[in-house]
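Engineer: using only what follows, build the 3D model:
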Amino acid sequence: MLDNKRTTPFIALFGALVLMTSAPAFAQDAAAPAAPAADAAAAAPAADAAAAPADAAAAPAPAADAPADPPQMKNAGKLSVIQMALDAQAVVKVVMIGLVLCSIFSWTLLVTKLLEYGALNRASDRFLEAFRTAKSINDMGRIGMSDEFEGNPLADMAAAAAQEVELSRQAGLAVTGAHRDSVIHRAENAVAAVQSSLGRRLSSGMQFLASVGSSGPFIGLFGTVYGIMTSFIGIANTNTTNLAVVAPGIAEALLATGIGLFAAIPSVIFYNYFQTRISAYGARTEGFVAELMNAISRQLDKGA
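Structural biologist: The predicted structure is shown next:
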């Protein structure tokens, strides 16, 4: 057996050699985890720097793919009635123009008819004053054919009745006695022919007012339906429900209905007003016909 005192230095020296040879391996194993961490820390700024330009370059891409603003957005914030009419769809614009023209014609017809009826009533008043001074059937015809009352319906009626009596006389027919009623009947037929032409004259333009008053709102509604349909198609194409995009198109469409009502409402009012005036003048002519026939009957009974 070896002496412990002699073997102890050799054991200590052998352990030191073992430690010296294994130290680099332990050092490498301990440094190995740190190296990836250091590499990761060093690579992070580089990756961020490289990613920043890439993100900056990719940022405008969505703007390039975004849909263009609809035409209504060009005038957003400054809409007016005139601007909406100018920016409306072609079909809606045609509807608007047609309704505006109808409205203008309705107002023109109103002014024309008011002047016509006013002049007609004034001329009729003057004729009645002159007619009631007639002493014979010939005087009635002369007053009725006077240039002063040319074109007046009452004057035309008096002239037609007096002319019919005169034609009967010229034909050698008896105009008094037993033939009196036949003469009056022929005179009434002549007056009725003048009355029928008077009805056509006074009612001219009424059909137009009735048509505009009844169909104007529906024509405007057609423009509104077409405009709103186009607006919804634009919403589907732009994939947006933003009120700023939708509102101008719908407002333009509703403007067509507004113009339709603007054309229709005055037309209905004018139509009813003129019908009242026509009925009033018709009643006046009926009263004059009765007065005319009585005057002719009296003259025939007197043998004039």
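Engineer: from here on, contacts and neighbour counts on C-alpha atoms
Structural biologist: OK.
Engineer: same for the helix ranked longest in the chain, what does it pack against?
Structural biologist: Scanning the chain for the helix with the most residues, using DSSP state H, yields helix 243-301. Helices and strands touching helix 243-301, by 3 or more Cα pairs under 8 Å, 6 or more residues apart in numbering; DSSP states H and E, are helix 81-87, helix 90-131, helix 153-170, helix 180-202, helix 206-238.
Engineer: right, and the ones you listed - which one's nearest residue 285?
Structural biologist: helix 153-170 (6.8 Å; Cα to Cα).
Engineer: in that closest one, what counts as buried?
Structural biologist: For helix 153-170, a neighbour-count test (16 or more other Cα atoms under 10 Å) marks 153-166, 168 as buried.
Engineer: tell me the one of those nearest residue 200?
Structural biologist: The nearest member of those to residue 200, counting by Cα to Cα, is residue 153 at 11.8 Å.
Engineer: and that closest one, how far is that from residue 38?
Structural biologist: Distance, residue 153 to residue 38, by Cα to Cα, to the nearest Å: 116 Å.
Engineer: to compare with the earlier structure, here is another sequence to fold:
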Amino acid sequence: MSLAVRFSEYGATDVLRVVDVPPPTAGPGQVRLAVRAAGVNPIDWKILHGHMSQVMPLDLPGGLGSDVAGVVDQVGEGVTAFSVGDEVLGASVTPSYAQSALADPAALVAKPASVPWEVAGTLAGPGITAWEVLGKLKVAKGETLLVHAAAGGVGTFAVQLAVDRGVRVIGTAGEGNHEQLRSLGVEPVTYGKGLAERVRAISPQGVDAVLDASGRGEIPDSIELAGGPARVLSLVAFDAAGSGIQIHMSEPGAVGPQALGDILALIEAGRLRVPIQRTYPLGEVAAALEVSESGHLGGKLVLLPA
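Structural biologist: Below you'll find the predicted structure:
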């Protein structure tokens, strides 16, 4: 048997249970992982609360999590990319808040020995998203990018990827995260009323592009600062689609391994850091999700199921 987080109805964290279940069996074209780390992301508590039930309906009882790092312990028919014993990271097809999960080898990459498990388990969702949206915004060396929620999950990756490409990055965050952003090469500004004026104080000409990972109503200011909506992209402001901005819906597909490869290369070279705020055993999943939902994090939250 294998431990897994399950819930039979949408609700608060008190509906979660850690239960013994039979480990899944790798089917054709799949591998099974002994999960070593699973990243905690905002979408997980949104799914739990039922906020995503219209677009991502679950057949309850269900589980949570897709970011994963682990050791291949079973290989399905036709799989040649990985073997039993390989250490990998990426996205799972069954919930990763568990000791055992299935994955498509095409959504995995080898885990470098130098990358800790807790870091490896956080990379797929926010890392691939950040990599994708920078491509959509076509940010180039010498340009100025404004990132809302720059210290958040996607923001932390986006700002570092952009800085590494020679982009000037201005990031909005609470004052408690300003020093961390400076350490990443970002010029921090406080979010909230008067944001546009604070950005113009350090960038009078405005900005070339905007990534909104916040959803706190910054879209009008973002359009003004970018000189129009064409190069403003939001991950969360779906109600602003009519303004002409880009709305990103993540569909990693074939770009996942390429994005993860780029990110891992930067981590190994010491040019990208993934701050970890805290790790939790599987039995403390409720606490991890409650901290995630509280916001204003200084790093990633990670479950360590083993």
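Engineer: can you calculate the TM-score here?
Structural biologist: Put the two chains on top of each other and the TM-score (TM-score structural alignment, normalised by the length of structure 1) is 0.20; 98 aligned residues with a Cα RMSD of 6.1 Å.
Engineer: quick one on the thing from earlier: tilt between the longest helix of structure 1 and helix 206-238?
Structural biologist: Angle, helix 243-301 of structure 1 to helix 206-238, by axes from the mean of the first three to the mean of the last three Cα atoms, to 10 degrees: 170 degrees.
Engineer: from the chain's centroid, how far away is helix 243-301 of structure 1?
Structural biologist: Chain-centre distance of helix 243-301 of structure 1: 21 Å, with Cα atoms, centre = their mean, to the nearest Å.
Engineer: now it and helix 180-202, what's the angle there?
Structural biologist: 160 degrees.
Engineer: and the helices and strands packed on helix 243-301 of structure 1: which comes nearest residue 297 of structure 1?
Structural biologist: Proximity to residue 297 of structure 1, assessed across those by Cα to Cα, is greatest for helix 180-202 (7.1 Å).
Engineer: buried residues of the closest one, list them for me.
Structural biologist: By 16+ other Cα under 10 Å, the buried positions in helix 180-202 of structure 1 come out as 180, 183, 184, 187, 188, 190, 191, 192, 194, 195, 198, 202.
Engineer: could those residues be laid out in a markdown table, adding distance to residue 298 of structure 1?
Structural biologist: Below are the buried residues of helix 180-202 of structure 1 laid out as a markdown table (distance: Cα to Cα, whole Å):
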| residue | distance to residue 298 of structure 1 |
| --- | --- |
| 180 | 10 |
| 183 | 13 |
| 184 | 11 |
| 187 | 14 |
| 188 | 15 |
| 190 | 18 |
| 191 | 17 |
| 192 | 20 |
| 194 | 22 |
| 195 | 23 |
| 198 | 26 |
| 202 | 31 |
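Engineer: what's the closest of the residues you listed to residue 24 of structure 1?
Structural biologist: Distance to residue 24 of structure 1 across these (Cα to Cα) is lowest for residue 202, with 125.3 Å.
Engineer: for the stretch 201-306 of structure 2, what spans make up the helices?
Structural biologist: Ranges of helices in the stretch 201-306 of structure 2, per DSSP state H, counting those that start in this stretch, are 219-226, 255-268, 285-294.
Engineer: so which of the ones you listed is nearest residue 169 of structure 2?
Structural biologist: Closest approach to residue 169 of structure 2 among these is made by helix 219-226 (13.4 Å; Cα to Cα).
Engineer: and that closest one, what's buried?
Structural biologist: 219, 222, 223, 225, 226.
Engineer: who are the packing partners of that helix?
Structural biologist: Partner elements for helix 219-226 of structure 2 (3+ Cα pairs under 8 Å, 6+ apart): helix 195-202, strand 209-212, strand 232-234.
Engineer: hmm, back to that, the longest helix of structure 1 versus helix 153-170: what angle between them?
Structural biologist: 30 degrees.
Engineer: got the angle between helix 243-301 of structure 1 and helix 90-131?
Structural biologist: Going by the same axes, to 10 degrees, helix 243-301 of structure 1 makes 20 degrees with helix 90-131.
Engineer: contacts for the strand or helix carrying residue 131 of structure 2, please.
Structural biologist: Using DSSP states H and E, residue 131 of structure 2 sits in helix 124-137. Outside helix 124-137 of structure 2, the residues that touch it by Cα atoms under 8 Å, 6 or more residues apart in numbering are 66-68, 89-91, 153-155, 157-158, 161-162, 209-211, 231-233, 248, 250, 252, 255-256, 259-260, 263.
Engineer: what's the first helix or strand after that helix?
Structural biologist: Defined by DSSP H and E, the subsequent element after helix 124-137 of structure 2 is strand 144-148.
Engineer: immediately after that following strand, which helix or strand?
Structural biologist: Per DSSP H and E, strand 144-148 of structure 2 leads on to helix 153-164 as the next helix or strand towards the C-terminus.
Engineer: mind giving me the packing neighbours of that next one?
Structural biologist: Against helix 153-164 of structure 2 (3+ Cα pairs under 8 Å, 6+ apart) you get helix 124-137, strand 144-148, strand 168-173.
Engineer: what inclination does the shortest one have with respect to helix 124-137?
Structural biologist: Put simply, strand 144-148 of structure 2 runs at 140 degrees to helix 124-137, going by the same axes, to 10 degrees.
Engineer: may I see the buried residues of strand 144-148 of structure 2?
Structural biologist: 144, 145, 146, 147, 148.
Engineer: which of these sit farthest apart?
Structural biologist: Checked with Cα to Cα, the buried residues of strand 144-148 of structure 2 reach their widest spread between 144 and 148, with 13.3 Å between them.
Engineer: circling back to that earlier point, mind giving me the PyMOL select for the contacts of helix 124-137 of structure 2, buried ones only?
Structural biologist: Provided next is the PyMOL selection string for whichever of those are buried by 16+ other Cα under 10 Å:
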select buried, resi 66+67+68+89+90+91+153+154+155+157+158+161+162+209+210+211+231+232+233+248+252+256+259+260+263
